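K.L.:
all I have is the shape, not the residue letters:
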């Protein structure tokens, strides 16, 4: 692995593959130790673990970027060329998200699959629990952290592995990262994997539409999770 990470520029695809495998394996291993759903209503240690593992993954990607002479700006975390376009991309993305939600349940039912599983009963009516998940988790580990990793580092490495800047190749990279994004939500069942993968395609298309920029993706991801957590918090029995 060390030899692959220090390969010459001529071996950039091999280096991209090695970095991709390393980050995806680390991401999957961290999730297998404890899912987000398992941490809802859990101990302080469980909550700190959710935050710490994302910080560790971002630090790992930061180290890999620096070894390649890159920065986060090179994979999308930079000022948009036109700030006014960000709300437009976010709005288009939200419309796409609503369409996915409307189509998902009847389609999953037709396929004989259960909808995504969420164990968030502990969030209902608990203000402190809600504030933790709606604040540092929603906007920190999910919106910012996951977008840096998935639509930033991982999508960039897949694109480098494909080795073509043309639109069909970039669309293939978007689909591949979405498949990874969906598979990392294995704890939500097959229905959750398919729905999350569809959202991953949407986010990847937003990344392309926004000029390979992450800000619209970060904002929409935060909005989606904020709505989800608020609905869970306010769904109090009686």
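P.N.:
Cool, got the structure. This is a predicted model, so every value here is computed, not measured.
K.L.:
hey, let's count contacts and neighbours off CA atoms from now on
P.N.:
Will do.
K.L.:
quick one: the helices in the protein?
P.N.:
2-5, 12-33, 36-39, 44-67, 85-110, 127-132, 147, 155-162, 167-183, 189-209, 215-234 (DSSP state H).
K.L.:
out of those, flag the one nearest residue 73.
P.N.:
helix 44-67 (10.3 Å; C-alpha to C-alpha).
K.L.:
so which elements touch that closest one?
P.N.:
helix 12-33, helix 36-39 (3 or more C-alpha pairs under 8 Å, 6 or more residues apart in numbering; DSSP states H and E).
K.L.:
list the contacts of stretch 18-36.
P.N.:
1, 4-5, 50, 53, 57, 60-61, 64, 154, 157-158, 184, 187 (C-alpha atoms under 8 Å, 6 or more residues apart in numbering).
K.L.:
the structure to be compared is supplied as follows:
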């Protein structure tokens, strides 16, 4: 049965349950493919901008293909990945704009909070150095990473696939805020390369984006647009700083 945005309210409809064995199989298979698909581009292209860019793209693509396979096999694709045309574009865009502003403000406030807790602020300069290498590199990172891998890919994977699986999992099903917290923690952990501060700050972002999905009648569109916009703003500011258009 196809589920439309209009059929979702603050809670999803009655969901088919999922056992822990099937849940772990699906999560592990997605994770293994994600890691495995990230290696060949780096081996072939090296650890420079091109290699990292290709690695991000192939790992996300591989993970999404496996996630798509499981969702389609379980007959839950239209419930997990709601990207249909919204009932109101102005409302959707306004939600995305508010989410974008809130996340950008949180990055500044969160950096101060994690430092007050004794952790280092997130270190993302290495990534931004790749972004600003050249005009072509800047465009590729915006399109491939900000919009496709992060904006679309991460939202389909975390707020879509993982959140849906958790909402069906035995022991968690019916406890939507528990599922929300777990997906947020799982979203933060892969950002350990930014230090513990990055894990904490990104985890809060994941929590907020999960809440936005709930408030958006379970549509992923506001999350996708906001996530992509945040990364675009951050990369654009770094490039503008390199060109000495702005100074921090």
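P.N.:
Right, received. Where do you want to start? Predicted model only: the values in this text are computed from it and were never measured.
K.L.:
can you pull the TM-score for these?
P.N.:
Overlay of the two chains. TM-score (TM-score structural alignment, normalised by the length of the first structure): 0.82; 222 aligned residues with a C-alpha RMSD of 2.8 Å.
K.L.:
still on that earlier bit, turn the helices and strands packed on helix 44-67 of the first structure into a markdown table, including distance to residue 104 of the first structure and mean neighbour count.
P.N.:
Putting these into a markdown table (distance: least, C-alpha to C-alpha, whole Å; neighbours: other C-alpha atoms under 10 Å) gives the following:
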| stretch | distance to residue 104 of the first structure | mean neighbour count |
| --- | --- | --- |
| helix 12-33 | 24 | 17 |
| helix 36-39 | 21 | 17 |
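K.L.:
of all the ones you listed, which one is nearest residue 138 of the first structure?
P.N.:
helix 36-39 (11.0 Å).
K.L.:
circling back: out of the contacts of stretch 18-36 of the first structure, which is most surrounded?
P.N.:
Neighbour counts for those, by other C-alpha atoms under 10 Å, peak at residue 154, which reaches 27 neighbours.
K.L.:
my guess is it meets residue 178, correct?
P.N.:
No: shown here, residue 154 of the first structure and residue 178 do not form a contact pair, counting by C-alpha atoms under 8 Å, at 10.1 Å.
K.L.:
what sits against the residue positioned nearest the centre of the first structure?
P.N.:
In the first structure, the centroid-proximal residue (C-alpha atoms, centre = their mean) is residue 146; its distance is 3.7 Å. Applying C-alpha under 8 Å, 6+ apart to residue 146 of the first structure gives the contacts residue 54.
K.L.:
to which residue of the second structure is it aligned?
P.N.:
Using TM-score structural alignment, the partner of residue 146 of the first structure in the second structure is residue 154.
K.L.:
returning to that earlier point: can you tell me which of the helices of the first structure is most buried?
P.N.:
Neighbour counts (mean count of other C-alpha atoms under 10 Å) averaged over each of the helices of the first structure peak at helix 147, with a mean of 27.
K.L.:
ok, and what's touching it?
P.N.:
Applying C-alpha under 8 Å, 6+ apart, the set of residues contacting helix 147 of the first structure is 214, 217-218, 221.
K.L.:
do that again at 7 Å, thanks
P.N.:
By C-alpha atoms under 7 Å, 6 or more residues apart in numbering, the residues outside helix 147 of the first structure that reach it are 217-218.
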